[in-house]
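1. got a predicted model here, sequence first, then my questions.
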Amino acid sequence: MTLYPELTDEKRRELLNSMVLIRTYEEAILREYHADKSPGFDIGAGLIPGEMHLAAGQEPVAAGLGAHLTKDDAMTATHRPHHVAIAKGVRLREMTAEIFGRETGLGRGRGGHMHLFDPETHFSCSGIVAEGLPPALGQAMAFRRGGGDRIAVAVAGEGAANAGAFHESLNLAALWKLPVVFVIEDNDWGISVPRAQSTSVTSNADRGAAYGIPGVRVEENSVEGVYEACGEAVARARAGNGPSLVEVHTLRLWGHFEGDAQGYRTDLEGVPGRDPLPTYKQALVDSGAITEEDYNVMTASASERVEDAIDFAKASPTPDPADALDYVFSEGARS
């Protein structure tokens, strides 16, 4: 793995620490999701019913991007949101309670893991492909009108780059010179469709040129590469110079959703060897940036935080069925 010489060891440790926390969280959610769905897999059973999309392998995107964002910046994300939510600083206890469908969750247990909304950190996500891009424009416009240097970031998958909302959003962002950064996570697969069968260009970053904005692609799932590319894009947006497009060639270690047998994947045999977490950890050990003991402390701290959030969620009450129509629009509310 290439290490960027301008990065300090302290920053490298921060990036690794973020990746460790994210992986620890996803592994815990994986454990809890499957704990009560056996002997036969039943997607509707258990403490966390419904679909579950986990982001193991995509930690470099979240860590490298999140390192440049403040609590007051805004972020929109996808149906696979936990990693970027954690990097943005979304409250871990409340996010976990939402995933478990509990009253103490971010959306009082009504939204689940694909619909996380945290006003404190200006984070939101949706299960609809490319849905987060237009709202990011609105946030960016509001920030520009309000003054200051707040920015918006829209994180989307490579499949979203073929949606009309992607092109419309890039066009308006460039036309109005909005303080927004578009980040595309290219994990090679749009559910079960390989990227080469759905996209006519080899790099979505090339599409930035059509709208007169910078486009850069980060290869090798490099957290330091993401940090550098996103740092330049964020600085450009904060300075009032308009939007940028960053695509990261990342990796989906697990299925599109939990329960996905992945029979369509031809690359599974080589996937474990491309895991970015042990690769980056070893690179930092070899460079002297961390020791094995440092890494053990990181993992122990992450585990403590994650298990606390899991315990909080499990101990929280489920919503009262009598309140099912609360917090939703109704004919009476509109009249």
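-> Here it is on my side, so go on.

2. C-alpha only now, for contacts and for neighbours.
-> Fine.

3. against which helices or strands is the host helix or strand of S169 packed?
-> Counting by DSSP states H and E, the element that carries S169 is helix 164-176. On a contact count with 3 or more Cα pairs under 8 Å, 6 or more residues apart in numbering; DSSP states H and E, helix 164-176 meets helix 133-146.

4. buried ones in the helix it packs on?
-> Neighbour-count burial for helix 133-146, with 16 or more other Cα atoms under 10 Å as criterion, is recorded at L133, P134, P135, A136, L137, Q139, A140, M141, A142, F143, R144.

5. next SSE after the longest helix along the chain?
-> What stands out as the longest helix in the chain, according to DSSP state H, is helix 9-34. As assigned by DSSP H and E, the chain's next helix or strand after helix 9-34 is helix 59-66.

6. which elements pack onto whatever helix or strand comes next after that following helix?
-> Going down the chain from helix 59-66, the next helix or strand is strand 74-77, by DSSP H and E. Using 3+ Cα pairs under 8 Å, 6+ apart as the contact criterion, the elements in contact with strand 74-77 are strand 123-125, helix 133-146, strand 152-157.

7. okay, pairing it with this:
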Amino acid sequence: MSLRLGAFQVGEEIGRGGMARVYAGLHERLGTEVAIKIMAGPARESTEVRSRRFAKEIEAVARLQHPGVVMIYDHGIIDAETAALHPKLQRGIPWFAMEYCSGGNLATHQFENWVDLRNALVTLLDALAYTHAFGVLHRDLKPANVLISDADDVRHGIKLADFGLALGEEDEVTAVHSSLGTPHYMAPEQVLGHWRDFDASTDLYAFGCMVWRLVTGRPPFAQGDAVLTQILTSQLRDTPPRFFPLFAVPDTLEGWLRRLLQKVPLQRFRSAADAMAALPDEDAPMAPFDDLQESVNITAFENTVVLPDDATVVVEQTFNDPGFMTWDEDALSQDGVFRRNDQSLVTTTTDIDKLMPARSA
């Protein structure tokens, strides 16, 4: 039996993560293709908690009217009649319909030259500046959360999407060790759950990790099959590795990226506008480039491990999608370390705290 939500006919599933499933959809009267996101979420969270986070995403995106931010058309909840006809859907679960981006996302897109990449970065930095001006922090910037609209879509271009972890100016994280995000793209203060330090520079750190990935084929702190504890430790204390771009880039780009990836927030660019102003121009001098260097698989380094929901640090899905992670507040007093194949993956939050650089007075 076909599923209809509001004015939309729901089609086949086109994506899923730990927080939601996404379906192709069609506005029945207008014939407009849409994407319909229906809340799912980790079983360890209550429906109320998941619904609240999902509602925050709707609220955040609905007030952001920018060509570089995905647009929401409508939203609602699953009513009793719909739930009765479709047993997999739970009554009261929220959904929303957004613009359909047929080009996929940046997780599987490979840029081939600096001009095309720079154009994309300008669009995304402008979108970030806009969202930050509205007091919204994304908190989960990564290639998979940047969608690509082709020429036949409603609005051509690239779009920031998946604001499920977004924080507004009035929001407060009540649990000191609460931490959400994708490990390969998390700023140190986000890894530690130091929510009072979250600001625009937190998103810019993730943006730097994402650009590093788009240029080199891998995030800065992903060495082969790096396990979770190594990634988190590197985010806290390691400098980025040697920079090996897959195509010719300006000789000042590496320095620009390394500033975004500073461990101390005050040492990064303070705003997306500042980062855009410092971004190398299209005609900037290029660094020497050897196009015979070893090729890099651009998807292999974001699909690392899946951990169960009883570890101190919880990753409900793969790092690539959606990379949901929380500190388990109930486990903070325990000394146990979760192990997979006899290899230590996760230390306690207290151990991770010791790795953070000391804050300047």
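-> Arrived safely, thanks for sending. Everything numeric here is computed off the predicted structure, so don't read it as measured data.

8. need the TM-score between these chains.
-> The TM-score (TM-score structural alignment, normalised by the length of structure 1) is 0.28; 164 aligned residues with a Cα RMSD of 7.0 Å.

9. what are the buried residues along the helix holding S169 of structure 1?
-> Residues of helix 164-176 of structure 1 classed as buried under the neighbour-count rule (16+ other Cα under 10 Å) are A165, F166, H167, S169, L170, N171, A173, A174.

10. which of the residues you listed sits closest to F182 of structure 1?
-> Nearest to F182 of structure 1, judged by Cα to Cα, of these is L170 at 8.2 Å.

11. ok, the closest one to L16 of structure 1 distance?
-> Distance check for L170 of structure 1 against L16 of structure 1: by Cα to Cα, to the nearest Å, it reads 31 Å.

12. now do the SS call for the closest residue to I22 of structure 1 other than its chain neighbours.
-> Taking Cα to Cα, 6 or more residues apart in numbering as the measure, I22 of structure 1 lies nearest to H83, with 5.5 Å between them; neighbours along the chain are not counted. H83 of structure 1 falls in the helix class when you classify it by DSSP: H, G, I helix; E, B strand; the rest coil.

13. do the same with F182 of structure 1
-> Here F182 of structure 1 takes the strand state, with states given by three-state DSSP.

14. that one contacts A237, doesn't it?
-> No - applying Cα atoms under 8 Å, one finds F182 of structure 1 not in contact with A237, separated by 10.8 Å.

15. for structure 2, longest helix please?
-> As assigned by DSSP H, the longest helix anywhere in structure 2 is helix 114-133.

16. buried stuff in that helix?
-> When burial is assessed from 16+ other Cα under 10 Å, helix 114-133 of structure 2 yields the following buried residues: 114, 117-118, 120-132.

17. name the helices or strands packed onto that helix?
-> Applying 3+ Cα pairs under 8 Å, 6+ apart, one finds that helix 114-133 of structure 2 contacts strand 157-160, helix 272-278.

18. go with 10 Å
-> When contacts are defined as 3 or more Cα pairs under 10 Å, 6 or more residues apart in numbering; DSSP states H and E, helix 114-133 of structure 2 sits against strand 157-160, helix 200-216, helix 272-278.

19. could you point out the helix or strand that follows it?
-> Using DSSP H and E, the helix or strand that directly follows helix 114-133 of structure 2 along the chain is strand 146-149.

20. mind listing what's buried in that following strand?
-> If you call a residue buried by 16+ other Cα under 10 Å, then strand 146-149 of structure 2 has these buried ones: V146, L147, I148, S149.

21. for that strand, name the packing helices and strands.
-> strand 157-160.

22. which secondary structure elements does the strand it packs on contact?
-> Packed against strand 157-160 of structure 2, as judged by 3+ Cα pairs under 10 Å, 6+ apart, are the following elements: helix 114-133, strand 146-149.

23. for it, buried residues please.
-> Buried residues in strand 157-160 of structure 2, counting neighbours by 16+ other Cα under 10 Å, are found at G157, I158, K159, L160.

24. for P60 of structure 1, give its distance to A283 of structure 1.
-> With distances defined as Cα to Cα, the gap from P60 of structure 1 to A283 of structure 1 amounts to 14 Å.

25. the two: which has the busier surroundings?
-> In this view P60 of structure 1 and A283 are compared by other Cα atoms under 10 Å, and P60 has more residues nearby, 31 against 16.

26. pretty sure the more buried one contacts P278?
-> No - assessed by Cα atoms under 10 Å, P60 of structure 1 is found out of contact with P278, at 12.0 Å.

27. who touches both of these two?
-> L16 (Cα atoms under 10 Å, 6 or more residues apart in numbering).

28. rewinding a little: between the helices and strands packed on strand 74-77 of structure 1, which one is closest to T96 of structure 1.
-> Closest to T96 of structure 1 of those, according to Cα to Cα: strand 123-125, at 14.7 Å.

29. same for the closest one, what does it pack against?
-> With contacts defined as 3+ Cα pairs under 10 Å, 6+ apart, the packing partners of strand 123-125 of structure 1 are strand 74-77, helix 82-88, strand 117-118, strand 152-157.

30. between the ones you listed, which gets nearest to E304 of structure 1?
-> Minimum separation from E304 of structure 1 across those (Cα to Cα) falls at helix 82-88, 15.0 Å.

31. so which elements touch that closest one?
-> With contacts taken as 3+ Cα pairs under 10 Å, 6+ apart, helix 82-88 of structure 1 sits against helix 9-34, helix 59-66, strand 74-77, helix 92-99, strand 123-125.

32. do you know which of these lies nearest F312 of structure 1?
-> Proximity of these to F312 of structure 1 was assessed by Cα to Cα; the nearest stretch is helix 92-99, lying at 6.3 Å.

33. which stretch of helix or strand covers H75 of structure 2?
-> H75 of structure 2 is part of strand 72-77, with elements assigned from DSSP H and E.

34. just L232 of structure 2 next, same as before
-> Following DSSP H and E, the helix or strand that holds L232 of structure 2 is helix 228-237.

35. beyond that helix, next helix or strand please.
-> Scanning the chain past helix 228-237 of structure 2 towards its C-terminal end, the next helix or strand to appear is helix 253-260 (assignment: DSSP H and E).

36. list the buried residues in that next one.
-> Neighbour-count burial for helix 253-260 of structure 2 [16+ other Cα under 10 Å]: L253, E254, W256, L257, R258, R259, L260.

37. next, format the residues you listed as JSON lines and append distance to A55 of structure 2.
-> Shown next, in JSON lines, are those (distance: Cα to Cα, whole Å):
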{"residue": "L253", "distance to A55 of structure 2": "38"}
{"residue": "E254", "distance to A55 of structure 2": "38"}
{"residue": "W256", "distance to A55 of structure 2": "36"}
{"residue": "L257", "distance to A55 of structure 2": "34"}
{"residue": "R258", "distance to A55 of structure 2": "35"}
{"residue": "R259", "distance to A55 of structure 2": "34"}
{"residue": "L260", "distance to A55 of structure 2": "30"}
